[in-house]
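**Student:** I would like to see how this sequence folds:
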Amino acid sequence: MQQCHTALCLSVYILTFVLGFPANILAFYTFCKKLREKAQPIDILLLNLTISDLLFLLFLPFKMQEVLNEMIWNLPDALCPLSGFIFYLTIYTSTFFLTAISVERYLGVAFPIQHSLKRRPVYAIGASIFFWVFSFIHLSIVFIIPLIGGNGPIPKDTTNETNSGNTTTLSDVVTVERKNVCYENFTDQQLEVLLPVRLELCIVLFCVPLLISCFCYINFIRILLSLQHINRRKRLRAIGMALGTLVVFALCFGPYNVSHIVGFIQGRSPLWRDKALLCSTFNACLDPFIFYFSSSAMRGSVSSVLQGVKRGLPRRLVSCMVCRLPAVLKISSSHSNNSNSDKDKERKQESTSAI
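**Tutor:** As a prediction, the model looks like this:
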């Protein structure tokens, strides 16, 4: 069974949740407001990416609890496949929506006139529905695998004698252990189905989207560099967005999908697979940076929040100072009274000594 280092995994999960949840809530509010005003295909794709991240973050506390319990699952059994399904589903829906955003950006600069004439929000809605359904069908393997050969082959010549004289077979021990962990300790029958499916997920849901994104963003950058009439600041921001998205795509999802290839070759899940999954976790708090560079509405929301914080902070300081002023005055008056009484005592002592 894979053992995720408690301090490492818990730190990554907490950091991702603390940074990602408020940022994605702000993004969700921004894109919903933008769609009510004027729906654009890019905003629909970004909204779906935000929903994917929020689903991931909502189920992340279950992973935290699992890590705290040393990977032992003591929550209701029904939550195990559901949390695993949502966890893996949102990873691959994110790759699809990041790829769709790259295609939208590339078409906008490569074929500006034709793309603007054929640009319809309904196309983005249709693509989003397809991505969700396609990923849902592929990731349904999470519900199917536990139903395949649950106990699996167990060595027959191994038994343990208990103190009471009862015999406990290794099959009973492994069966109990499998019931106490979530989506781990697969049998040989389960691995025969799971490993090829993981390889297919890597190729179809990661490698193909990555190649499409690389093609779109490399040509996107090449075209932007040749267009000198575009404002330099806007051009650099768009290039930064493209490069940042590719880096996030490769670093967050690459290690986890490489583990699928290694697992297929070795015939078992790699021991470092849980560490690779941590990289995918970071994506939920890195996507808001992509939103910031991709959407002017998101940049406006961030600036509004920052201005509100700047305006609210001085007011709070002033109100705190006003609230504390009477206490300060009271303390200072008591200090002055004490100092006056001390001076009177000194004067009396001086007069008595003079007499």
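**Student:** use CA for all of it now, contacts and neighbours both
**Tutor:** Fine.
**Student:** for the stretch 251-355 of the chain, what spans make up the strands?
**Tutor:** Assigned strands in the stretch 251-355 of the chain: none (criterion: DSSP state E, counting those that start in this stretch).
**Student:** Would you map the helices across it?
**Tutor:** Secondary structure of the stretch 251-355 of the chain (DSSP state H, counting those that start in this stretch): helices at 273-294, 296-354.
**Student:** How about the stretch 51-200 of the chain?
**Tutor:** In the stretch 51-200 of the chain, the segments counted as helices under DSSP H, counting those that start in this stretch are 79-110, 112-118, 121-139, 141-144, 170-180, 188-202.
**Student:** Following up with a second sequence; could you model it the same way so I can compare the two?
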Amino acid sequence: MELSGVDYVALTVYCFTFLLGFPANLLVLLVYVRKARRHGATPNVVYALNLCLANLALVAWLPIKALEMGLQDWRLPPLVCPIYSFFLYASVYGSCLFLTAVTVGRYLSIAFPIVYKRYRRARLSCYVCVGLWVLVMAHLSISLATEGGAHFVGVKDDASVCYDHFNASQLRVLLPLRLEMSVVLFLLPLAITSFCTLRCVALVWRSNLRPMGKRRVLAVALSTLAVFVVCYAPYNASHIVGFVQAKNVEWRSYAMLTSTCNVFLEPVVMLMLSPAVSRGILGKVCGRQSHFRRSDASRGKLSNAPSERSRKGEGGGPGDGPGSGLGFGPGSGLGARPWSGLGAGPEADSGSGPGSSPGSGLGSGPEADSGSGPGSSPGSGPRASPDSGPEV
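**Tutor:** As a prediction, the model looks like this:
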């Protein structure tokens, strides 16, 4: 059977997605594993690792999907078909739910920083992840069980197909189940993600962040929502249309194309959610420190200068007193910035010790919950760059 123009496009998308998604997800996975070992696991790290694993599971089966599309025939053993279908769809819906979990965690850390800090534990996030995986697998197990007798490979237009040809009795069970999956595993997470994203934008936009920081928050939040809608809406729309028309729609396999694009789009979003991680990667790629790290280091040297002079017994000249000249006093401009506790620095959300600022819970990067120790002030720790916003 000859390939149509749409089939060539689909084959190109699958190959392009595999070549981009595999190294991108491996990079994000290694970065977050390293952060977990250095600073301990946080809820966002747990969700990010599960998101990467779901994407890697999809990437692992993409060559088979591309082979099926290219040959227009199922040439593998029938036993591979149910395993392939299970992992393919589990990774799609798993990614959808974990992206929602990341968005909810970001919203709670901004809207309810003090209350959320009490329950912000990696163990609780692991329980949430297990529950989400069980929810996805339970739905898929029921949908795959509609193929009575495990006859997953059928014949359609004189070609073998994997899980794409159903009789009337199977469709009576499968179509309502697909509709329920689209509601529970897509429409409900979409409503939650939209609410949390818009609330985050509204809360941060009314804050005292500088315009550049607000624009960064807006870009990250809306890009997350856009990836969610663009990647998952077409495939779930095929479930709704199929239920209305009472048939297995022909374009369902092509609607899967956008769902596979999340493999290389979501790693970009995860890096955007943590500026500290992205700056560290850029610094390594460029072979030098980023502008932010150099400026932080220079500020650190300036802030240490008065203490060194006092240890040496040097007399302070004009402007060395509190609140004068260089501004090392209590009211100086080189101290903590008003929003430095909102997670704008590389080690955001560190104020877990006594005396920490309530606003320190707004960071949601992988370094969150690092703990600043007893007596930490709202502006302690690495200083934020002037235009960086909260870790979203």
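**Student:** Let me see the TM-score of these two.
**Tutor:** The TM-score (TM-score structural alignment, normalised by the length of structure 1) is 0.75; 285 aligned residues with a C-alpha RMSD of 2.4 Å.
**Student:** ok, back up a step: as CSV, the helices of the stretch 251-355 of structure 1 with distance to Arg36 of structure 1 and mean neighbour count would be great.
**Tutor:** CSV is the format used below for those (distance: least, C-alpha to C-alpha, whole Å; neighbours: other C-alpha atoms under 10 Å):
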stretch, distance to Arg36 of structure 1, mean neighbour count
helix 273-294, 18, 20
helix 296-354, 12, 12
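**Student:** Dump those helices to JSON lines, plus distance to Lys33 of structure 1.
**Tutor:** Formatted as JSON lines, the helices of the stretch 251-355 of structure 1 follow (distance: least, C-alpha to C-alpha, whole Å):
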{"stretch": "helix 273-294", "distance to Lys33 of structure 1": "15"}
{"stretch": "helix 296-354", "distance to Lys33 of structure 1": "9"}
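**Student:** Would you mind saying which of those helices lies nearest Ile212 of structure 1?
**Tutor:** Proximity to Ile212 of structure 1 (C-alpha to C-alpha) singles out helix 273-294 among the helices of the stretch 251-355 of structure 1, at 17.5 Å.
**Student:** thinking again about what came up before, please identify the deepest-packed of the helices of the stretch 51-200 of structure 1.
**Tutor:** helix 79-110 (a mean of 21; mean count of other C-alpha atoms under 10 Å).
**Student:** residues in structure 2 matched by that one, start to end?
**Tutor:** Following TM-score structural alignment, the aligned partner range for helix 79-110 of structure 1 in structure 2 is 80-111.
**Student:** What's the average distance for the matching stretch when superposed on structure 1?
**Tutor:** Here the mean offset of stretch 80-111 of structure 2 against structure 1 after fitting is 0.8 Å, by mean C-alpha distance after the TM-score superposition for structure 1.
**Student:** Tell me the gap between that stretch and the middle of its chain.
**Tutor:** 10 Å (C-alpha atoms, centre = their mean, to the nearest Å).
**Student:** Likewise for stretch 204-211 of structure 2?
**Tutor:** Its chain's average C-alpha position is 23 Å from that of stretch 204-211 of structure 2, according to C-alpha atoms, centre = their mean.
**Student:** can you pull the buried residues of that stretch?
**Tutor:** The neighbour-count check on stretch 204-211 of structure 2 (16 or more other C-alpha atoms under 10 Å) flags 204-205, 209 as buried.
**Student:** could those go into JSON lines alongside secondary structure and distance to Tyr235 of structure 2?
**Tutor:** Shown next, in JSON lines, are the buried residues of stretch 204-211 of structure 2 (DSSP: H, G, I helix; E, B strand; the rest coil; distance: C-alpha to C-alpha, whole Å):
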{"residue": "Val204", "secondary structure": "helix", "distance to Tyr235 of structure 2": "33"}
{"residue": "Trp205", "secondary structure": "helix", "distance to Tyr235 of structure 2": "33"}
{"residue": "Leu209", "secondary structure": "coil", "distance to Tyr235 of structure 2": "38"}
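**Student:** what span of structure 2 lines up against stretch 59-67 of structure 1?
**Tutor:** Stretch 59-67 of structure 1 lines up with residues 61-69 of structure 2 when matched by TM-score structural alignment.
**Student:** The matching stretch vs structure 1, average distance?
**Tutor:** Averaged out, stretch 61-69 of structure 2 is 0.6 Å away (mean C-alpha distance after the TM-score superposition for structure 1).
**Student:** Need the contact partners of that stretch.
**Tutor:** Residues from elsewhere that reach stretch 61-69 of structure 2 (C-alpha atoms under 8 Å, 6 or more residues apart in numbering): 7, 10-11, 14-15, 18, 74-75, 84, 87-88.
**Student:** Widest-spaced pair of the residues you listed?
**Tutor:** Maximum pairwise distance among the contacts of stretch 61-69 of structure 2 (C-alpha to C-alpha): 22.6 Å, between Asp7 and Phe87.
**Student:** quick one: Asn55 of structure 2 and Leu26 touch, right?
**Tutor:** No: shown here, Asn55 of structure 2 and Leu26 do not form a contact pair, counting by C-alpha atoms under 8 Å, at 9.7 Å.
**Student:** Confirm that Gln228 of structure 1 sits in a strand.
**Tutor:** No: counting by DSSP: H, G, I helix; E, B strand; the rest coil, Gln228 of structure 1 is not part of a strand but coil.
**Student:** quick one: it from Ile239 of structure 1, how far?
**Tutor:** Applying C-alpha to C-alpha, to the nearest Å, the value for Gln228 of structure 1 to Ile239 of structure 1 is 14 Å.
**Student:** got it, and Val248 of structure 1?
**Tutor:** 14 Å.
**Student:** likewise Gly149 of structure 1?
**Tutor:** Per C-alpha to C-alpha, Gly149 of structure 1 is found 50 Å from Ile239 of structure 1.
**Student:** Val174 of structure 1 too?
**Tutor:** Val174 of structure 1 is 53 Å from Ile239 of structure 1, where distance means C-alpha to C-alpha.
**Student:** just Phe253 of structure 1 next, same as before
**Tutor:** For Phe253 of structure 1 relative to Ile239 of structure 1 (C-alpha to C-alpha), the value is 21 Å.
**Student:** a markdown table for the contacts of stretch 61-69 of structure 2, including distance to Val161 of structure 2?
**Tutor:** Listed next are the contacts of stretch 61-69 of structure 2 as a markdown table, based on distance: C-alpha to C-alpha, whole Å:
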| residue | distance to Val161 of structure 2 |
| --- | --- |
| Asp7 | 15 |
| Ala10 | 17 |
| Leu11 | 17 |
| Tyr14 | 18 |
| Cys15 | 20 |
| Phe18 | 22 |
| Trp74 | 5 |
| Arg75 | 9 |
| Tyr84 | 13 |
| Phe87 | 17 |
| Leu88 | 15 |
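**Student:** Gly149 and Ile239 of structure 1 - which one has more neighbours?
**Tutor:** For Gly149 of structure 1 and Ile239, the more surrounded residue by other C-alpha atoms under 10 Å is Ile239, and the numbers stand at 20 against 13.
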